[in-house]
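J.: Build me a structure from this.
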Amino acid sequence: MTTRSAPPMAGLPGGARSRAAIAAKTLRTDRWWFAPLITVVGLGAWITYATVRVFMHDFYWVEDYHYLTPFYSPCVTESCIPEAAHFGRVLPGWWIIPDAALTLPFLLLFRLTCYYYRKAYYRSFWLSPPACAVPDGHKTYSGETRFPLVGQNLHRYAFYAAVIISLINTWDAVLAFRSPEGFGFGLGNLVLLGNVVMLWAYTLSCHSCRHIAGGRLKHFSKHPVRYRFWTVVSKLNVRHMQLAWITLGTLALTDFYVMALSANWFDDLRFIN
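T.: The predicted model follows:
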């Protein structure tokens, strides 16, 4: 049995074959631009809200129920309300310094270097590339080998900081069960707890956490506890993208609820005390 090959292109040296001359930048006819656009709108709106709230320096603490918004945790500047400063006030109270200045840079680093967020803002803000089968918006490409993208390698270290910050947020949620009459429980507690649970799910679903849990194990059978933890983290890792967006939502919701209570827009719905 014999096969016949396509004839060589006429006029090319040695009968070499050439690609088809296509003038269009992409042949995609679907709305490939929609996902990057939604990412720009979503992240842009969240960043705007978070920036305004961080530098507002107000409406972050509810004295009656010890609610502290995660945007101001831990509150460590001299302008912090003393009762909200669970770890002391060690930084100057200048307007340009966020009240949670010790943790916000690490949270920002953890999010910026997250594997999912890299894809999100590379495609939406950087256009590198904006979608599959769509040309890159830059003439050259060096990957993550040069400044500033070489800093993405700090993700594994930012993960450790994110764990510590999640512990602090958990402590804030525990302290919020105090009321003027002692133990108290209200809608605000559910909001704070829900945010903490989602933050832990997002943090533990991190690819670095999965690698730490079992990435270097050669024999899972010899490490049953780490293997079990690795399987749990792996299941969370599948939902890392969804958790990344969900936690942006829970952070904004928690902050807005605490702000509303602190500004006396409405009262907290109390179940106990």
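J.: okay, CA-based contacts and neighbour counts for the rest of this
T.: Noted.
J.: ok, which stretches of this protein are strands?
T.: According to DSSP state E, the chain carries its strands in the segments 61-62, 67-68, 178-179, 182-183, 185-186, 270-272.
J.: Wait, residue 95 touches residue 55, no?
T.: Yes - applying CA atoms under 8 Å as the test, residue 95 and residue 55 come out as touching, 7.0 Å apart.
J.: With neighbour numbers in mind, choose between the two.
T.: Neighbour count, other CA atoms under 10 Å: between residue 95 and residue 55, residue 55 has more, with 15 against 12.
J.: residues touching that one, list them.
T.: 95-98 (CA atoms under 8 Å, 6 or more residues apart in numbering).
J.: So for this protein, the centremost residue is which one?
T.: residue 111 (4.1 Å; CA atoms, centre = their mean).
J.: to compare against the first, here's another:
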Amino acid sequence: MAIIDSGKVKTGVFSQGRALITDRTLRTDRWWVQPLITFAVLIAFVIYATFRAFENKHYFAEPLISPFYSPCLSTICVEGAAHFGTPIGSVTLFGLLISPALFILIFPLGFRLTCYYYRKAYYRSFWMSPPACAVAEPHKKYTGETRAPLILQNGHRWFFYAGLVFNVILTYDAIITFKNEEGQWGHMSVGTLVLLLNAALLWLYSASCHTCRHTIGGRLKNFSKHPIRYKAWGIVSTLNHY
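T.: Next up, the predicted model:
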């Protein structure tokens, strides 16, 4: 809803019907703590992930491979790291070799950036839109996800499908860590536990996704005619709460 005042369009907390309160919020608790913590954690992860992606070192120790570099598809991958071949070859930019991680991270990164949960997290902590419930946002107008770059959020479903492919690959990476450096089965290390936990959490994250829930039970007018899909939808709906 919006009103015209002195030639300007007022929207959001300034729209017609909202109480005229000079204070930004009447909340007395420390509402800013959660978005501040989220901001700090996400910034720290972005810095770490960017460094690791561009570093192009220390990502493979037979049979362990970092999830940041899997699948490693470039000819500059260290020996033994390219489990699925090297279809991309080596690519240079401004005379520098591009790290193999940069060819694949767009897919898991896109899945997380367009995720409904992460949208809420960075909308609140970075854009303050809004920073918290019952707290006025600083923006004077609201366009939603109707124009660039936020219109790209609609690609979440396709990133979800790509994410499933990566889940399979990372699960494979975890399984082969039960081998030793000579390829013999029946061995494991701390890295095995880390990669197993990583794969399990990724599957739970994907299964709890809103897109997964809609894919399984969406577009059904009568659940009783589709008992298997309804059961699966119920399980995913339970995961969706977490």
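J.: Let me know the TM-score between chain one and chain two.
T.: Between these two chains, after superposing, the TM-score reads 0.85 (TM-score structural alignment, normalised by the length of structure 2); 220 aligned residues with a CA RMSD of 1.8 Å.
J.: ok so, going back, my guess is the residue nearest to the centre of structure 1 contacts residue 117. True?
T.: Yes - taking contacts as CA under 8 Å, residue 111 of structure 1 lies within contact range of residue 117: 6.6 Å.
J.: The residue lying closest to residue 240 of structure 1 once chain neighbours are set aside: how many residues sit nearby?
T.: Leaving aside its chain neighbours, residue 240 of structure 1 sits nearest to residue 205 (5.7 Å; criterion: CA to CA, 6 or more residues apart in numbering). Residue 205 of structure 1 has 23 neighbours, counted by other CA under 10 Å.
J.: Which residue in structure 2 aligns with residue 205 of structure 1?
T.: Aligned counterpart of residue 205 of structure 1 in structure 2: residue 208 (TM-score structural alignment).
J.: ok so, going back, which of the contacts of residue 55 of structure 1 are buried?
T.: Buried members of the contacts of residue 55 of structure 1, scored by 16 or more other CA atoms under 10 Å, are residue 98.
J.: got the contacts of residue 55 of structure 1 as CSV, with distance to residue 272 of structure 1 columns?
T.: As requested, the contacts of residue 55 of structure 1 are exported to CSV (distance: CA to CA, whole Å):
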residue, distance to residue 272 of structure 1
95, 37
96, 39
97, 37
98, 34
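J.: which of the contacts of residue 55 of structure 1 sit farthest apart?
T.: Taking CA to CA as the measure, those span a maximum distance of 7.3 Å, between 95 and 98.
J.: residues of stretch 141-161 of structure 2 that come out buried?
T.: 153, 156-157, 159-161.
J.: tell me the most buried of the strands of structure 1?
T.: Highest mean neighbour count of these: strand 67-68, a mean of 28 (counted as mean count of other CA atoms under 10 Å).
J.: ok, residue 38 of structure 2 - contacts?
T.: Taking CA under 8 Å, 6+ apart, we find residue 38 of structure 2 in contact with 121-122, 125.
J.: before we move on, what about residue 53 of structure 2?
T.: The contact partners of residue 53 of structure 2, by CA under 8 Å, 6+ apart, come to 68-69, 99, 101-102.
J.: Including distance to residue 140 of structure 2, could those go into CSV?
T.: Shown next, in CSV, are the contacts of residue 53 of structure 2 (distance: CA to CA, whole Å):
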residue, distance to residue 140 of structure 2
68, 39
69, 42
99, 41
101, 39
102, 37
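J.: Please pick the buried ones from those.
T.: 68-69, 99, 101.
J.: longest helix anywhere in structure 2?
T.: In structure 2, assigned by DSSP state H, the helix with the most residues is helix 33-55.
J.: Name the residues of that helix that are buried.
T.: By neighbour count, with 16+ other CA under 10 Å as the criterion, the buried positions of helix 33-55 of structure 2 are 35, 38-39, 42, 52-53.
J.: Spit out the contact partners of residue 128 of structure 2.
T.: Residue 128 of structure 2 makes contact with 137-138, according to CA under 8 Å, 6+ apart.
J.: what's the mean gap between the longest helix of structure 2 and the aligned bit of structure 1?
T.: Compared with structure 1 after the fit, helix 33-55 of structure 2 shows a mean deviation of 0.7 Å (mean CA distance after the TM-score superposition for structure 1).
J.: Give me the distance from that helix to the chain's centre.
T.: Its chain's C-alpha centre and that of helix 33-55 of structure 2 lie 13 Å apart, by CA atoms, centre = their mean, to the nearest Å.
J.: what does stretch 174-184 of structure 2 give?
T.: That offset, for stretch 174-184 of structure 2, works out to 29 Å (CA atoms, centre = their mean).
J.: How about stretch 70-88 of structure 2?
T.: 24 Å.
J.: residues contacting residue 31 of structure 2?
T.: The contact partners of residue 31 of structure 2, by CA under 8 Å, 6+ apart, come to residue 132.
J.: for residue 36 of structure 1, same thing?
T.: For residue 36 of structure 1, the contacting residues are 120, 123-125, 130-131, by CA under 8 Å, 6+ apart.
J.: could those be laid out in JSON lines, adding distance to residue 142 of structure 1?
T.: Putting the contacts of residue 36 of structure 1 into JSON lines (distance: CA to CA, whole Å) gives the following:
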{"residue": "120", "distance to residue 142 of structure 1": "18"}
{"residue": "123", "distance to residue 142 of structure 1": "16"}
{"residue": "124", "distance to residue 142 of structure 1": "18"}
{"residue": "125", "distance to residue 142 of structure 1": "17"}
{"residue": "130", "distance to residue 142 of structure 1": "17"}
{"residue": "131", "distance to residue 142 of structure 1": "18"}
